[in-house]
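In: structure here, sequence nowhere to be found:
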């Protein structure tokens, strides 16, 4: 969701050097994009691991912390590094170390997140990032990674020229997962009507959860670049609103995006995406409410196979 703004920033100021700071898990999404000069990762390990990135921060003329990073913000202030911008925490003394406070945040706007990010960067740097902010990018796998992804598919019975569909019903939080009972109905429909393999991907560790649903599974068996290669080959992906849906959006692969508490206007890819959002009165819920939902997370769990099938017909029929 930062890529459109950063791509445009590089077009306007080709000599600027863009460094992106993120965790190790996300780094490969950006590493091969030509307009990002460097991707710096924060490794696991607490405070000391975070402070290891300070030599990289010392090279920067501007620092935008889009999330609350009190240790890095305070260290940057102590080192007198210039132009420190971040989201504020009212009442927290670290906020006073900032040169500018971020007021345009994704969580405070219903605009597409990439457009909000462009507004935020424009405001902080006193520039104008114009143009289309709906076309997001993702790093592409090389030949070796593409071949290794193809080998994984062949191992489970999907040949190089076979068409297939993807389902990604799992997320980083179990309460955001789609109902597997409905996923089974969907798989049965696809098998009966389209006669296509339905491959499950995601971060669920136990393949046993798919028993009686699908024989095709690569749960937790792919690298990020292999996953991108597999999504690129798919005829369509049905995914909870998480990483695979955003990758599909960047690759222009048709995506049925299943929304729980998030807003489609904010997160759904703008190209080739068919979001499903039930828009209950409680949506979007607060961060506190999501941890203990009084409605048993009905926003995601009451999305039915029939709802997905209606979208699927628009893509495949």
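Out: Thanks, I have it. On a predicted model such as this, the values are computed, not experimentally measured, just so you know.

In: use CA for all of it now, contacts and neighbours both
Out: OK.

In: what number of residues lie near residue 163?
Out: Neighbours of residue 163 under the rule other C-alpha atoms under 10 Å: 15.

In: in stretch 129-145, what's buried?
Out: 129, 133-141, 145 (16 or more other C-alpha atoms under 10 Å).

In: in strands, which of those residues appear?
Out: With DSSP state E as the criterion, strands contain none of the buried residues of stretch 129-145.

In: I'd like those residues as JSON lines, with distance to residue 71 appended.
Out: Below are those laid out as JSON lines (distance: C-alpha to C-alpha, whole Å):
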{"residue": "129", "distance to residue 71": "30"}
{"residue": "133", "distance to residue 71": "31"}
{"residue": "134", "distance to residue 71": "33"}
{"residue": "135", "distance to residue 71": "33"}
{"residue": "136", "distance to residue 71": "30"}
{"residue": "137", "distance to residue 71": "30"}
{"residue": "138", "distance to residue 71": "29"}
{"residue": "139", "distance to residue 71": "30"}
{"residue": "140", "distance to residue 71": "33"}
{"residue": "141", "distance to residue 71": "34"}
{"residue": "145", "distance to residue 71": "37"}
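
In: one more structure, for comparison:
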């Protein structure tokens, strides 16, 4: 039985997109064991990703910060497994070195530094037709196996206890369909405009559905609090009300997610939840790499498109109608 190490200590969306690699490794080696090294805040993402058997939490802003922290992590996990191969996302040099110290027989990563490449089993990578980030992650499996990778959907398995919290507590007594609204990103210029959010919320209410604002962190709280009090009353405020698995259960309970350009949109796709993506800034090249692939249930409104609430709502209605007919 082969044992693999996948290293990705990046953020929410980056982590979930790595599932394309994990699923390809499991497709090629069904009996293998896959260990995922995850950034601490996103352990709950990697833990329930399809294809992941075990998660090692890397607390890069806490006990594993810096060189001393890196060495502490190494000591915590050395000699646990003999890894047949390690796959290091984004060519992270800390991850490459860790893989080497852990004794991985082969290491695959996209790193441009000539000295670092001496540690790798691959040379400069020619991705050929693969443009999207999730496909490029998966291509590392092809380099190892020597067999073609498949472009496939990412998947996240929501644990039962998360559904119990949503159904028995957070949404208890709610019977109307819910449309989730995720307006806040890490960059204010990418956020869904407040006037657009409120106009959408009103349209959702008029359609007999419930507009629910989701998100996490102080920026989301501030966004909600800065909405006019009389207008924001139409929203079901679910900001900071869920863990990541609970957010998964919540999204599975929604008819559609309308989202700005965030990792939550990728997460919803991994849950097979229909998504209307609103990308204010992305150009064509960025969309080819980061936008939803064609096999996901989605609508994309990108730079140069119509960002009016009317158009976003029309796309939402079209997506709902399509999925009812399936």
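Out: Looks like it came in fine. Source: prediction; values computed, not measured.

In: about what we covered before: show me the buried residues of stretch 129-145 of structure 1 that map onto helices.
Out: Among these, the members found in helices (DSSP state H) are residue 145.

In: now do the contacts for the alignment partner in structure 2 of residue 215 of structure 1.
Out: Structural alignment (TM-score structural alignment) places residue 215 of structure 1 against residue 235 in structure 2. Taking C-alpha atoms under 8 Å, 6 or more residues apart in numbering, we find residue 235 of structure 2 in contact with 201, 210-213.

In: which of those ranks first by neighbour count?
Out: residue 201 (28 neighbours).

In: my guess is that one meets residue 208, correct?
Out: No. Under the criterion of C-alpha atoms under 8 Å, residue 201 of structure 2 makes no contact with residue 208, lying 11.0 Å away.

In: just the strands in the stretch 101-250 of structure 2 please.
Out: 107-109, 178-182, 210-213, 236-237 (DSSP state E, counting those that start in this stretch).

In: and the last one, how far from structure 1 on average?
Out: Same thing as strand 236-237 of structure 2. By mean C-alpha distance after the TM-score superposition for structure 1, the fitted strand 236-237 of structure 2 averages 0.9 Å away from its aligned residues in structure 1.

In: contacts for that strand next, please.
Out: 210-214.

In: list the contacts of the counterpart of residue 122 of structure 2 in structure 1.
Out: Per TM-score structural alignment, the equivalent position to residue 122 of structure 2 in structure 1 is residue 100. Listed by C-alpha under 8 Å, 6+ apart, the contact set of residue 100 of structure 1 reads 83-86, 124.

In: 6 Å instead, please
Out: Neighbouring residues of residue 100 of structure 1 by C-alpha atoms under 6 Å, 6 or more residues apart in numbering: residue 85.

In: residue 123 of structure 1 versus that one, what's the distance?
Out: 10 Å (C-alpha to C-alpha, to the nearest Å).

In: measure the nearest residue to residue 25 of structure 2 once chain neighbours are set aside to residue 292 of structure 2 for me?
Out: Leaving out its chain neighbours, the residue that sits closest to residue 25 of structure 2 by C-alpha to C-alpha, 6 or more residues apart in numbering is residue 141, at 6.0 Å. Taken as C-alpha to C-alpha, the spacing of residue 141 of structure 2 relative to residue 292 of structure 2 amounts to 21 Å.

In: residue 15 of structure 2 now?
Out: 15 Å.
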